[in-house]
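Trainee: next input, structure requested:
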Amino acid sequence: MPRTVTVGLDGSRESRAAAEWAAREAELRDLPLKLLHVWEPAPEPMAQASLLDAGTRQHWRERIPREAAEAVRLRHPEVEVAVEQLPGRPADVLVKAAESAELLVLGSRGLGGPVGFLVGSVGLSVVAHVDRPVVLVRSTEPAADGHGTAPKDTPSAATAVRPVVLGLDVEHPDEALIAFAFESAARRGTSLRVVHTWYPPPYYAYGTPVNPALNEALALSAEAELAKALSPWRARFPDVDVVEVTRYGSPAEHLVEASRDASLIVVGRCARRIPVGAHIGHTAHSVLHHATVPVAVVPHD
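Mentor: I've put the predicted structure just below:
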């Protein structure tokens, strides 16, 4: 079975924006697109008390994926589109669907509006438990977001594409994470901005006067480590212009700041299992809530 770009639909503006983003990504990857609508059956007493009969409920349930598919096919006739509706708990169904997907795309409201599909427990659970990359898309994401969606013979196609931004921990430079970022930049024909942050050692940071010489040495060391981690990837992707950025301070803050001029933010998530709850890491969690552009969360060892 060929892998797909799969997008979860719930009828919100965010999920419609996610479907549009996913269609463009499917076109870039030359993969089919699957529109997945998950509906949670109402408990029997509630279903019996509903003012709508079963046929009417089914009509409205089928309307969400049908209208999304019509919109995608109109805008992206070259993309193969499949529609699937499944009952069950949304988080469980989406995690299962990700197993056969190359990429899972979902809508996200962030903290700028009401808590929604992705910021809530369902979305966080999906991000924390899937073994495939997940991309979270805002409802404010424009139709042309740096995917190069304009026809090739139009002037707007020549407009510079905003860079892909990768948050990288040079102490654990996972290959899956770096490959995803480089491939994303290569597909879009844009540059890759790699952000690495550093702090002074704990024994120095607490109660010790600022030492400019030490800070400069630490900054130079961080730059050298970042260059070393990216050197083999520059050779593998010679056409990707790479900008290396090292900053003092919180990685989440610097990545959110970088999102203002980016087309996509790529962050990692350690794919470890915990007995209770969903854990995605502080940096990924903060970027998901506050970044202004789509965020790709890539699980790694």
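
Trainee: every contact and neighbour count from this point should use C-alpha atoms.
Mentor: OK.

Trainee: identify the residues contacting stretch 266-278?
Mentor: With contact meaning C-alpha atoms under 8 Å, 6 or more residues apart in numbering, stretch 266-278 is reached by 124-125, 128-129, 131, 164-168, 177, 180-181, 280-281, 283-284, 295-301.

Trainee: contacts for stretch 4-17?
Mentor: By C-alpha under 8 Å, 6+ apart, the list of residues contacting stretch 4-17 reads 18-19, 22-23, 25-26, 31-38, 64-65, 68, 94, 97-98, 100-109, 137-141.

Trainee: and those residues, which of them are in strands?
Mentor: 33-38, 101-107, 137 (DSSP state E).

Trainee: neighbour count and distance to Leu288 added to the residues you listed, as a markdown table?
Mentor: Shown next, in a markdown table, are these (neighbours: other C-alpha atoms under 10 Å; distance: C-alpha to C-alpha, whole Å):
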| residue | neighbour count | distance to Leu288 |
| --- | --- | --- |
| Leu33 | 27 | 23 |
| Lys34 | 25 | 23 |
| Leu35 | 26 | 22 |
| Leu36 | 22 | 22 |
| His37 | 24 | 22 |
| Val38 | 22 | 22 |
| Ala101 | 22 | 21 |
| Glu102 | 17 | 20 |
| Leu103 | 23 | 17 |
| Leu104 | 28 | 15 |
| Val105 | 29 | 13 |
| Leu106 | 29 | 12 |
| Gly107 | 29 | 11 |
| Val137 | 30 | 9 |
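
Trainee: please give me the structure for this one as well, since I'd like to look at both together:
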Amino acid sequence: MSQPDPRPVVVAVGDQPADAALSYAVAEAERLGCGVHLVHVVHSLPQGSELVRVQSVDVEDRGRHTLRRALDLARELAGDGPRVTASLLIGTVVHELVTAVEQIGDVRMVVVQHRDLSRVRRLVSRSTTGGLAARLRLPLVSVPASWTAGIAPAVGGVDRVVTAGVDEPERSVEVLRAAVAAARTHGARLDLVHAWGVPGLYDDPQLAEEVGKELAEAGAGEIRAQLDGLGVDFDDLHIEVHTPPQPAAEQLVEASRTAHLLVLGKHDPWFPLGSHVGPVTGAVLRDAQCPVLLVDPHPSD
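Mentor: Below you'll find the predicted structure:
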């Protein structure tokens, strides 16, 4: 429909209303001083009989209606702020979205809305978030459909909190870098969460407690060392390091109830076609109450 501004926030608009994703994207674009570009992909149908062609036209018309609704809402949210553009594509969802992002060239982030599907439906349908995570290295934000801007309660006198999950500190440099940038951009306190677990061979409760304490202290020390290695000034940031016991997913989902944003690293699959959304991240994406920023764990070229 229209050409996007340079370095926009891209929103993947699905078949269902994307009010939460649009609200988040417009707010981010206003904060970053850039435009918003909406992309809606209409599933392609094999062309053959007249009936199929009629069905294809009907589906495309519905796609245009869906995109128009999203565009009108985004422009209403933006007001005199960010410029909002849109494009309608035909094909397979993940492929067309990735192609659109690559053609734009320099995208700040891609925003998708998390659909509240049943576990069974998720097992039989490929996740758009998972597909994009596998093929895009830029920041990817999943926004729960129930999320509303500004609903997170204040914590300890701080209006906003950005929480980052730190799995292995030495492999989480990019997650820490993104979390620091997000906290600074949002004027938020930064909470870093590293969940530890005691191996099952420690049957003695007292010994297990001692080992757990050592693991917690070691994890916190490693995180602080990685922060120091970033070489940035933290004087304007309030950073807290938390080292609770596992399970990590439960700790992060609980944190999402009061966080403005969760920052997590994508997963390196064990085999080429494996998932780039690991079990912890997948569980958090499913149940998080706030937007989740997925970060590529590898430095940009």
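
Trainee: returning to what we had before: narrow the contacts of stretch 266-278 of structure 1 to those that are buried.
Mentor: Among the contacts of stretch 266-278 of structure 1, those classed as buried by 16 or more other C-alpha atoms under 10 Å are 124-125, 128-129, 131, 164-168, 177, 180-181, 280, 283-284, 295-300.

Trainee: so which of those residues sit within strands?
Mentor: Those of those lying in strands (DSSP E): 164-167, 295-300.

Trainee: same list (the residues you listed) but as JSON lines, adding distance to Val195 of structure 1.
Mentor: Shown next, in JSON lines, are these (distance: C-alpha to C-alpha, whole Å):
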{"residue": "Val164", "distance to Val195 of structure 1": "11"}
{"residue": "Val165", "distance to Val195 of structure 1": "7"}
{"residue": "Leu166", "distance to Val195 of structure 1": "6"}
{"residue": "Gly167", "distance to Val195 of structure 1": "5"}
{"residue": "Val295", "distance to Val195 of structure 1": "15"}
{"residue": "Ala296", "distance to Val195 of structure 1": "15"}
{"residue": "Val297", "distance to Val195 of structure 1": "15"}
{"residue": "Val298", "distance to Val195 of structure 1": "16"}
{"residue": "Pro299", "distance to Val195 of structure 1": "18"}
{"residue": "His300", "distance to Val195 of structure 1": "18"}
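
Trainee: now, which of those sits nearest Leu264 of structure 1?
Mentor: Val164 (4.9 Å; C-alpha to C-alpha).

Trainee: residues contacting the aligned residue in structure 2 for the closest one?
Mentor: Matched across to structure 2, Val164 of structure 1 falls on Val162, judged by TM-score structural alignment. By C-alpha under 8 Å, 6+ apart, Val162 of structure 2 lies in contact with 179, 182-183, 188-191, 259-263.

Trainee: what's the answer for His37 of structure 2, then?
Mentor: Contacts of His37 of structure 2 by C-alpha under 8 Å, 6+ apart are 4-5, 8-11, 84-87.

Trainee: residue in structure 1 matching it?
Mentor: In structure 1, His37 of structure 2 lands on Lys34 (TM-score structural alignment).

Trainee: and Val84 of structure 2, by the same measure?
Mentor: Per TM-score structural alignment, Val84 of structure 2 is aligned with Val81.

Trainee: my read: that match touches Leu35, true?
Mentor: Yes. Using C-alpha atoms under 8 Å, Val81 of structure 1 makes contact with Leu35 at a distance of 7.4 Å.

Trainee: need the overlap of contacts for those two.
Mentor: Ala69.

Trainee: which of the contacts of His37 of structure 2 show up in structure 1 as well?
Mentor: Compared against structure 1 with both residues aligned by TM-score structural alignment, their matches' C-alpha atoms under 8 Å, the contacts of His37 of structure 2 retain 8-11, 84-87.

Trainee: ok, residues contacting the longest helix seen in structure 1?
Mentor: If you go by DSSP state H, structure 1 has its longest helix at helix 212-236. In this structure, residues lying in contact with helix 212-236 of structure 1 by C-alpha under 8 Å, 6+ apart are 170, 173, 182, 196-198, 200, 240, 242, 244-248.

Trainee: likewise stretch 290-298 of structure 1?
Mentor: 110-112, 127, 132-138, 141, 176-177, 180, 255-257, 259-260, 262-269, 284, 287-288.

Trainee: buried subset of these?
Mentor: Buried among the contacts of stretch 290-298 of structure 1 (16+ other C-alpha under 10 Å): 110, 127, 132-138, 141, 177, 180, 255-256, 259, 262-269, 284, 287-288.
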